[in-house]
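1. predicted model follows, preceded by the sequence.
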Amino acid sequence: METLNSIECFVRSAELGSFAEASRQLGLTPAAVGKNVAKLESNLGVRLFHRSTRSLSLTEAGERFRQEVSGGLQSIQSAIANLANVGGQPAGTLKVSMGSSFGRDYILPLLGDFLARYPAITPDWHFDNRQVDLIGQGFDAAIGGAIDLPPGVVARQLAPAHRILVASSAYLAARTPIRTPADLAEHDGIRLRSPQTGRIRSWPLRNRGHEQAALEMRTRMILSDPEAACQAAQMGLGVALVSLPHALIYLERGTLQRVLPDWYADGGSLALYFAAQKLLPGKTRAFVDFIVEQFREQRLAERFSAL
């Protein structure tokens, strides 16, 4: 019978297209991964990969074998992970990706309660505004918005991802009033550059009556971080369009005001992403259920809504 290690080396190499990439994810050397795959090929009596100095691709038999074993490998790994629970409680390292300021403001404050409930789980939380490869980089879960679902990943919606216009009271007092979206053309805009694409996205505005309007402002500055955009707006440097979770703290403190409160931009949903497995590891299931529970108890979906 083939060892789980050899099959895992094959599956990861097939997914990533490289022994070297697979070795980094598995914590082995490229030579060890290649040796395990060669041993698997020898035992099966078929060639699984076409190899060259520049590329690694599956043979027809290799592709068929990958399709047949991938799902079973995930189930076996999940079962092993769940058996590793301590005293019947979820255990292990929990690798999660989340936005920098969002994670610090809303998820990190939950850490104490989470650890008290699940003392055998070790959080390995990554605060980064860039989208990660959930499966390829070995993450158990990720929290974010407007992410295209790759194969093998599912999303649990947490809240709307609405964006609103904000500015300081000092800025608004010194400028012409903003009563309609058309008035924004006479104002300084604090624009955000997407860390994923590098583009400056132009969001259309909409209101409760389902009317739409273009967002047109003079570009005063371009920033890549929503927290920086809120701080620049707080300094009276212009009007910023930011997601409600980032703006909410400033609004509650009174250092920013909402501009055109009947208008907002719809960015889709804020969601919790994790692997699509019938048997999730206990640590992942515990985290998913805990975050969903906290969002419900703190009414974060309502607080993050612009409506």
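-> That came in fine, so what should we check first?

2. CA only for contacts and neighbour counts going forward, please
-> OK.

3. need the longest strand for the chain.
-> Longest strand of the chain, by residue count under DSSP state E: strand 153-167.

4. all strands of this protein, in order?
-> Ranges of strands within the chain are 49-51, 56-58, 92-98, 121-127, 141-145, 153-167, 188-192, 205-207, 212-213, 218-223, 239-243, 257-259, 263-275, based on DSSP E.

5. list the buried ones in the longest helix seen in the chain?
-> Ranked by residue count and defined by DSSP state H, the top helix of the chain is helix 60-83. Buried residues in helix 60-83, defined by neighbour count with 16 or more other CA atoms under 10 Å: 62, 65-66, 70, 73-75, 77-78, 81-82.

6. ok, and here's another one to check against it:
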Amino acid sequence: MTLANQFSDLQQDLSSPFEDLTSLRLFVRTVEIGSFSEVARRINVTPAMVSKRIASLETRLNQRLLNRNTRRLVVTNAGQLLYEHAVRALSELDQSAAEMSDLHFQPTGHLRITAPLLLGTFCIAPRLPDFLKQYPSLSLEVNFSIEKLDLFEQRIDVAVRIAIEVDPGLIAIKLAPYHRVFCASPDYLAEHGIPKTPEDLSRHNCLVSRGSILNNQWPIKHGSALDQVAVKGNLRTDSSELVHHAAIAGLGIMMGARWRIEEDLRTGALVEVLAEFVPDNRAIYAVLLQRSDSSRRLAHMVEFLKDCFADLN
């Protein structure tokens, strides 16, 4: 087979009545505006050229798309079907072109982000300088807090949240699972005993932290059901790091994030208890008021946050 024949066969294999996107766009505009002459005026061509393009499209499809008379254009059933599909297809093509164009440009503008204090300090903060070096046209306002800030009132663009579910009306992108653990030091357990059931916690000194709420009701898993057990102790604080240090020092039992105390569990500085009762119903989310793909800087921030939490298990 000659090269010319091969090329001819390839053309036939790839041929489509929609290969002429200009005619398809003209058809969509004509349906929406309802006039050859008005479409022609807006794009600075002749009405005859618009009519010829659409007639050519009808010929390739072997379908009448528009019925014409002296006063108006009427879309046929075939034309309406084509219009609905064409609008979606052209929108996807335009979005693809915009996204590829974005690859060549740096995101710009200002972002306000918030995250829980511990997660922000240990997982996000070490990486933020490199993020700003990579995108020097971005500016950030960062709030690491134990309080849950209102995205609307505080004009927050991205909030990192530890949650079971996210408030209605917000967009949530899961970043990582969030596993917790009950634990204490070997010395504390040797002196006070190892709790065997969640109810045993009432007889122990429990180290209570507070974030946006006082955490004196610890979640407990019984099979597939979730419950809570009331705990008390001689330390209440808004610092999870203080709780961590107090537990290592042998003061009592703590509930904390596994990622933060994994090394202490590995070395034996802390010992896990009640492992079968720890619920696993929470996750870490990036919470937004709008879709991340509607803003280049939002999309880059979400990808950055995914990298920050990629190693959590």
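-> Right, received. Where do you want to start? Bear in mind the structure is a predicted one, so any value in this text is a computation, not a measurement.

7. ok so, going back, list the helices and strands the longest strand of the first structure packs on?
-> For strand 153-167 of the first structure, the packing partners by 3 or more CA pairs under 8 Å, 6 or more residues apart in numbering; DSSP states H and E come out as helix 226-234, strand 239-243, helix 244-253, strand 257-259, strand 263-275, helix 300-303.

8. one more time with 6 Å
-> Helices and strands touching strand 153-167 of the first structure, by 3 or more CA pairs under 6 Å, 6 or more residues apart in numbering; DSSP states H and E, are strand 239-243, strand 257-259, strand 263-275.

9. ok, and which of the ones you listed has the densest surroundings?
-> Here the criterion is mean neighbour count by mean count of other CA atoms under 10 Å, and of those the winner is strand 239-243, at a mean of 27.

10. in the second structure, what stretch matches that one?
-> The aligned range for strand 239-243 of the first structure in the second structure is 253-257, by TM-score structural alignment.

11. who touches that stretch?
-> Applying CA atoms under 6 Å, 6 or more residues apart in numbering, the contact partners of stretch 253-257 of the second structure are 180-184, 206-207.

12. most neighbours among the residues you listed, please name it.
-> Counting neighbours by other CA atoms under 10 Å, residue 184 comes out on top of the contacts of stretch 253-257 of the second structure with 29 neighbours.

13. distance of the nearest residue to residue 14 of the first structure once chain neighbours are set aside from residue 101 of the first structure?
-> Leaving aside its sequence neighbours, residue 14 of the first structure sits nearest to residue 58 (CA to CA, 6 or more residues apart in numbering; 6.8 Å). Per CA to CA, to the nearest Å, residue 58 of the first structure is found 41 Å from residue 101 of the first structure.

14. hmm, back to that, got a markdown table for the contacts of stretch 253-257 of the second structure, with distance to residue 235 of the second structure too?
-> Putting the contacts of stretch 253-257 of the second structure into a markdown table (distance: CA to CA, whole Å) gives the following:
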| residue | distance to residue 235 of the second structure |
| --- | --- |
| 180 | 20 |
| 181 | 18 |
| 182 | 16 |
| 183 | 16 |
| 184 | 14 |
| 206 | 8 |
| 207 | 6 |
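
15. quick one on the thing from earlier: what's the closest of the helices and strands packed on strand 153-167 of the first structure to residue 130 of the first structure?
-> With CA to CA, the closest approach to residue 130 of the first structure among those belongs to strand 263-275: 14.3 Å.

16. how close does that closest one sit to the second structure?
-> By mean CA distance after the TM-score superposition for the first structure, the fitted strand 263-275 of the first structure averages 2.1 Å away from its aligned residues in the second structure.

17. and that strand, what does it pack against?
-> Against strand 263-275 of the first structure (3+ CA pairs under 6 Å, 6+ apart) you get strand 141-145, strand 153-167, strand 205-207.

18. just want the angle from it to helix 244-253.
-> 130 degrees (axes from the mean of the first three to the mean of the last three CA atoms, to 10 degrees).

19. distance between strand 263-275 of the first structure and the chain's centre?
-> Averaging C-alpha positions (CA atoms, centre = their mean, to the nearest Å) puts strand 263-275 of the first structure 10 Å from its chain's average.

20. just want the angle from that strand to strand 239-243.
-> Put simply, strand 263-275 of the first structure runs at 30 degrees to strand 239-243, going by the same axes, to 10 degrees.

21. any chance you could list what contacts strand 263-275 of the first structure?
-> So strand 263-275 of the first structure is contacted by 141-146, 152-164, 205-207 (CA under 6 Å, 6+ apart).

22. repeat for stretch 293-306 of the second structure
-> Stretch 293-306 of the second structure is touched from outside by 107, 175, 292, with contacts defined as CA under 6 Å, 6+ apart.

23. run the last query once more with 7 Å
-> Residues outside stretch 293-306 of the second structure that contact it (CA atoms under 7 Å, 6 or more residues apart in numbering) are 107-108, 175, 286, 292.
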